Structure formats: C-alpha cells, structure tokens
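Q: this one's structure only:
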C-alpha cells in the first residue's frame, strides 16, 4: 500500500497546516503524486490541501466514521506515491466520548493506518524543554509511532542548536527547523482559515511556503519516514445519494461539502449538478433533489436576498421534490437572516427559521442525530453522525423538528433542525451514517 505519514502537533496554532501545505507542494514539485487527507471534521483545510497538491483531500474521522468507511477512503491513494495526512488540534485531542472507531483524535488515524507521526512544534518561548514534550508524545500511546519533529518559529541559530542537542539526547530525530516568518501565516476567520476560494493569491502563497519548507526541512528524510498504509479490511457502507440527479450549490457562500460524500454519491450513480446562488443561478430544473451546503451566507446575505432567479427556482422545486440545507444552507431556506450589523435579509421562506449574527454565540462539536422525518436519501429513524460549527443564534424555528440531536457525551442539543413539506434543514454537517453507541 502507498506509504504515508501524519503531520500533527502538540496543540492548535503550532503551524501544522502551513507545514502540511508546504510539504504537499514541495513533494508535488518534485514529481510525486501526493494524496492529502485531513483528520477530523474540518471542511476548510481540505480545499487548501487540494490547491497545494492538485488532488482532492478526504476527511478521516474516527468519531463520526466507522472503520469500514475510513479504510475504504484510502482507495483514493492507490495511484499515489505518498500520503500526507494533517492532524486536528493536538495529536491526542478528541471528543470525551468515543465514537464508532475512536474519539476523533489524530492519534486514532495514525494508529489505524500505521502512519508515523511527525510533530510540528512551536518552540517559541522555550528551548531544551521542547525535548521533554516530544518524549511525552512519543511515549503516551504505544500503538502509534512518533518518527520525529519539525521545529517551528525558531528564533536564532543558537536557539536551534540548543533544541537539537536536547532532542538528540532524547533520541528524537529532527527533520528541520523553520525560522520565524510571516510567509508561514494565512488569514484566519472564526476557528479556521479564510476559505481557499476567497484568496486570489493562494497559489503564490503556497509556493512561498513550499520554498521555505524546501530550504529548511530534510525532505528525503521525511519521505523515508513514511510507512506503508495498513487499512482495516472491511466492507464499506456508503451514504446514499439524496437523488440520482443532484443539484448542489457551490460557490464561496456554499462551499462546505465533504469530498467523501460527493465521491460516494457519484459512485452510487448520482449525477452532481453544481450551480451558484451568488451568480443567481437556478438549480437544474430536472434535478431530483437540491442540496444547499454550509458556508458563509451571512457574508453575502444581501446578494442572496436579491438573487430572485435562484430563490424562485428553489420555491418551485420544493413544490414537487426535496431540498435539504446544512448550516448556512439551512439559514438560507428560512424566513430571514440577520447579519452582524443587525440588518435583516429575506431568505427563501421555505422554512420558518430566523437566525441572527448580531449576537454571536459559538456552537461547535460532534453531533449524533436520529431522524424524525426523511432527509437527503435517509429514512425517518436513521442515525447520522455529523459536526456542527456556527456562530448564529436561532430567533425562530416554528416547524417540526427534523431529528433528536445529541453531542459526543449524549447530551441533548437544542438545534434539532426542522422540516416542512419536502424541505429539510439542519445545523449539523452530515459525515456518515452512524450506529447506536
């Protein structure tokens, strides 16, 4: 199987995303076919990874996905020379309650596939103490291996020498040291990066990151550290497509669609028909179903409210065929969206939902939903695993609840989604069909 490795860190903000992007571009420049993966439910980083490598990036989530689905996703690396996966948060961070195949941590994925871990360590504000942290990460979980470290935000040659000496004494390989540099920063929004599609100079930015990576890291040693992938051999249970002719909104306001779902739906024979609400495009009139993904509609609420062709077509479609909206898409199906300045924008009015960003409140975490009505190819009673991340506040949600929803600790969640006629919406982003915990 294709050799792989996982880029992780002791904590968020250490630089693993930019290092991963630099490695993807650097190895691709060298003529390798590099398959990216992203551990966890993040739906922003994979778009950057695709831009850096030229290949779609797929999420691997040990809480929301069963081992069969996780293992099956490695088929996308069968023609690749190298797998580079990026972790989420700190290496061992995950949900407090385990899911079908783990707690959602990057360590779960590394252990499952036998991928060695390379730790990106932000060593600003410390020197020899970094070796103690690396030793702890190496020794905590015996079913996975830490191959070595990349030192990030190194202040000087002396700083680097002190840390390298301590790492050598601890027997921990150092794959390189990156000095402090503004070139390794990317603009952020909320808890993640500004979307790849919003950055006009993204390709040049990734090239600058790759130049730094090539200069300061030992790429041959990093490639040698990769080990053959050993996925679990189990039958995959893929999510059914919402329709055989599926119209999906795709633009900067509606961009959060997991790559594995699109791949599974195509494999099941579904035809994906993209359209842009921001360009006032209507979904294909012959579509069996319409799917409005999440994104940042609040940043474009005025344009969406004025997109008469798009909104009229949605209303006509809902008379005879299903529509589903996730998070941002759910808000657009509602009566109104109030932006951060307090201005109300009329939406499609297919649901009674009214949401507001005037008083932001973070909603974040894994979700397990038991459907009370059919949704997107799933019958009532189906159990779905997903993830919720938004800052909007619900002011009105008068329609029937779509599902009973709990978090990773089995606590009830108030954002149940809703349904009216053939229209459904939820704040959770579907990842996979689940099973009872």
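A: That came through, no problem. All of these numbers come straight from a predicted model, not from anything done at the bench.

Q: rest of the way, CA atoms for contacts and neighbours
A: OK.

Q: residue 391 touches residue 361, doesn't it?
A: Yes. With contact defined as Cα atoms under 8 Å, residue 391 counts as touching residue 361 (4.8 Å).

Q: what about the helices in the stretch 301-437 of the chain?
A: Counting by DSSP state H, counting those that start in this stretch, the stretch 301-437 of the chain has helices at residues 301-305, 308-318, 328-333.

Q: quick check, residue 7 in a strand?
A: Yes. Counting by DSSP: H, G, I helix; E, B strand; the rest coil, residue 7 is found in a strand.

Q: and it, how many residues sit next to it?
A: When neighbours are defined as other Cα atoms under 10 Å, residue 7 has 29 of them.

Q: second structure for comparison follows:
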C-alpha cells in the first residue's frame, strides 16, 4: 500500500517542483520506491520527476481526462512506497467551465484520489498573513484535506518564528522552513523550466536539493501525513488510438514536448516507435507508416532546421505517400517559414502554408477542445480531441484548409484551427485525450 500526497501552493513560482524533486530523491535515497505524477497539462515536469525517481511520471488531467483514465494512470503507483503528485499553479486554480472530470485544478486530483496536500508557502514580504492564506486554502473546499506546510525562502530565524507561531495558532502543521538557497534554483525559459535532458548536471542539482530539504524539513512527519492508498481498478484505460503501427517520432532538443502517457498508450496498443533527430539532419524511418513531430523549441534552432536539407527533403518525400502530423512547434516546422526572435525568417519544410513569428510575441495559453473536420493520424473526422496550447508565436499566415473547429475552455471559437494539406496535418495544441 502506497502513501499518497499532493504538493501544491497558493500560486506558481513558489517552489513546488523543487520540493517535489527533493522529497522524491531524499526518500529514494532512504530506499523507498517513489512514484511521481504531474497534475495539469505541463509536459516538462514529468521528465524532472523521472530523473529524481528513476520511474516514468505522467500527467493527471481533470479537464481533459475522465476518472477511469486517471485511475488507469495512477495504478502505476501500486508497487510504490510513496506517491507524489505535483500540482500546477495554485491549489484551486483551473478554468471556469468544468471539463470531463473537473476544471483542471490540482484540488480536483487531491479530492478524487483522497491524497492530503502539502502546501509550499513563500512568506516573502509577509509574516502572520501567510497563516491566513494557508488557513483559507485549508477551508476553501471541504473535500480537500491539508496535511501541513513547508515554508520556502524564509528571510531569517525571526521571520520563521513569526510565521510558525501564526500557523501553529491556526492549527496547521509546519513540516519545515527553507532559507533562500540559489544553488537549487532550476533554470527557466519562456515556456517554463529548461528541459531535464538539456541539463547535464540535473542529477547533482536534485541531490543538492534533497540534501538541503532533508536538513530543513522533517521528512518522517511529511511521510506520516500521507494517506494510505491502493489504486482502484479501472474498467477502461485511456481512449487512445495510435496514429499508426510504425511511428517515426522526431525527438531532440527542438522536438520534445509530447505527453508520456500518449507514447505509453501507443506502445500498449501495439505500435512501434522509432525516433530520429531533425537537428542532427536525420530522416524519419522509411519503414514507418506515419511521422509525428511534437512541439518543443524550434524557434531556438530555426537556423539549423532550415540548413538541414537532408531532413527537410526526407520529410517531404515521406509526406508524398504517408501521413505527417505536427503539434505546436512541430506544426510550425511543417509550415513555410518561421521568423525567430531577432526577426530573421527561416525556411521550414513547406508541407503546410503556415507562417509564424517569434519577433511578434503573443502568448497563447489554455485548454483546447477540437472537433475534427477531417481525419488526422489516429483520429476520425468528427472526433473530439482535448489538448493544451502554450506558445508565444504569432500567426502570419494560415492559408490551408482548417483541420478542426477549436474552442477554448469557455466555449469560445479560436483562430488556431490547425491545418491540413495532402498527407500533412498540424495543430497548435498538444493532444491529451479523445472524448469517449
């Protein structure tokens, strides 16, 4: 039987990822089997979880997934000693309109699974008010249980004492207090944390975080606060059809944003996945029957992609007879041109007419519900696909036939319809699940 906990906070940027990684590695160093999950649509954190635990982590998504899909995914923690779900944004932050099983809030997962919440509180610029915030979060939703808090970035022993006293008066357990420690800060860029595979020293960074947290946090008390949990059997798993039997998957620093549960579901359904690197000027497997280009950071490598004629020519040849699909960054590379942040335009593969620019930055962020107007690999016309969009590019041209009618979480129609031309299709959203 595993011990289940959710790591959350009042807001983003408070230290949830650092605490999750540190707890996971510290307990692993003690010989415990630790399984991590990510609540919400973030596709970067699961790779950090895997680096900390040695076990693959997946996303749990209440807006896009039904309860059976979530139950299926969390069942991978059945053989673990400790199960940690890292939240996104603030504990109760989600969208206004309910999705499949919730609003996407971390609280949905905590209540659904019955796991208590450890709050990371940053009391910078305040003292007793931190206790008021924690008490408000504790009492806001009856089905969500607060285990206690970890204070982060406390300024001094006196500051810590003021906050601790107020939390104790409110009946809230304090598991520890972390002074500022720049050495364990994870580097960031415009879509969030720099990816785990891009950081050669990630193991040392997590080890240092684990050492630091073990020195300042009562790990035994945190573990005792967890709920005993056994996974409930799911009648059905994920509603996922592989895009093909043999899938050529672009995979390198420019193409890495793909949800782990999607790849696992493809393999579980019998698909074979072969990877190739566009940045290394590699070609997709000629024996594959579909090619998939995930999102990532093509804007940081646009010059290399434009110069890699072997990759671009091979992809065009592939698309003459077989489907090619791109998500977000992959969609941009399927287009005609990508303008980087310096205003330099780079030729892409030209399989679609899409033209995008990072010189004119505009954030696109949110859940997407797409009803396909035509088939795309793995999904029939009329299918309802749920995903998440997050990028800073501006559309200069999107001239091809729309792939779907796309709505945001409020039901409003958006302009990012995706495109189709010949065997090529693309979307700005990253696919999470198809409605049953």
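A: In hand now; what should we look at? No experiment lies behind these values; they were computed from the predicted model shown.

Q: need the TM-score between these chains.
A: Superposed pair, TM-score by TM-score structural alignment, normalised by the length of structure 2: 0.98. Supporting alignment: 435 aligned residues with a Cα RMSD of 1.2 Å.

Q: residue 391 and residue 361 of structure 1 - which one has more neighbours?
A: residue 391 (16 against 12).

Q: need the contact list for the more buried one.
A: Counting by Cα atoms under 8 Å, 6 or more residues apart in numbering, residue 391 of structure 1 touches 357, 360, 361, 362, 363.

Q: who wins for neighbours among those?
A: That'd be residue 357 among these, by other Cα under 10 Å, with 19 neighbours.

Q: ok, that residue touching residue 342?
A: Yes. Between residue 357 of structure 1 and residue 342 a contact is recorded at 7.5 Å, counting by Cα under 8 Å.

Q: which element is residue 59 of structure 1 on?
A: strand 58-60 (DSSP states H and E).

Q: and that strand against structure 2, how far off on average?
A: Overlaying structure 2 shows strand 58-60 of structure 1 at a mean distance of 0.4 Å from the equivalent residues (mean Cα distance after the TM-score superposition for structure 1).

Q: which element, helix or strand, includes the residue of structure 1 most remote from its centre?
A: Ranked by distance from the centre of structure 1 (Cα atoms, centre = their mean), the top residue is residue 158, with 37.8 Å. Under the criterion of DSSP H and E, residue 158 of structure 1 resides in helix 157-170.

Q: counting by contacts, list what that helix packs against.
A: Judged by 3 or more Cα pairs under 8 Å, 6 or more residues apart in numbering; DSSP states H and E, the packing partners of helix 157-170 of structure 1 are helix 129-140, strand 174-179.

Q: off-centre distance for the strand or helix carrying residue 17 of structure 1?
A: Assigning secondary structure by DSSP H and E places residue 17 of structure 1 in helix 16-29. From the chain centre to the centre of helix 16-29 of structure 1 is a distance of 17 Å (Cα atoms, centre = their mean, to the nearest Å).

Q: what comes up buried for that helix?
A: 16-28 (16 or more other Cα atoms under 10 Å).

Q: swap in stretch 403-413 of structure 1?
A: Buried-residue list, stretch 403-413 of structure 1, by 16+ other Cα under 10 Å: 403, 404, 405, 406, 407, 408.

Q: over to stretch 264-280 of structure 2?
A: Buried residues in stretch 264-280 of structure 2 (16+ other Cα under 10 Å): 265, 266, 267, 271, 272, 273, 275, 276, 277, 278, 279.

Q: how about these in TSV, adding secondary structure?
A: Listed next are the buried residues of stretch 264-280 of structure 2 as TSV, based on three-state DSSP:
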residue	secondary structure
265	helix
266	helix
267	helix
271	coil
272	strand
273	strand
275	strand
276	strand
277	coil
278	helix
279	helix
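
Q: list just the nearest of those to residue 416 of structure 2.
A: In terms of Cα to Cα, no member of those lies closer to residue 416 of structure 2 than residue 278, at 24.9 Å.

Q: residue contacts, that closest one?
A: Listed by Cα under 8 Å, 6+ apart, the contact partners of residue 278 of structure 2 are 250, 251, 252, 305, 308, 311.

Q: which two of these have the greatest separation?
A: 251 and 308 (15.2 Å).

Q: so between those two, which is more surrounded?
A: Set side by side, residue 251 of structure 2 and residue 308 show more neighbours around residue 251, with 21 against 17, by other Cα under 10 Å.

Q: picking that back up, in strands, which of the contacts of residue 391 of structure 1 appear?
A: Counting by DSSP state E, the contacts of residue 391 of structure 1 place residue 363 in strands.

Q: how about the strands of the stretch 151-300 of structure 1, start to end?
A: 174-179, 188-189, 192-193, 227-228, 245-249, 271-275, 289-292 (DSSP state E, counting those that start in this stretch).

Q: could you look over those strands and pick the most buried one?
A: With neighbours taken as mean count of other Cα atoms under 10 Å, those reach their highest mean count in strand 289-292, at a mean of 26.

Q: relative to structure 2, what is the average displacement of it?
A: Strand 289-292 of structure 1 sits 0.4 Å off on average (mean Cα distance after the TM-score superposition for structure 1).

Q: circling back to that earlier point, show me what the helix holding residue 17 of structure 1 is packed against.
A: strand 3-8, strand 34-39, helix 45-53, strand 82-86, helix 202-216.

Q: mean deviation, that helix versus structure 2?
A: Looks like 1.1 Å for helix 16-29 of structure 1 (mean Cα distance after the TM-score superposition for structure 1).
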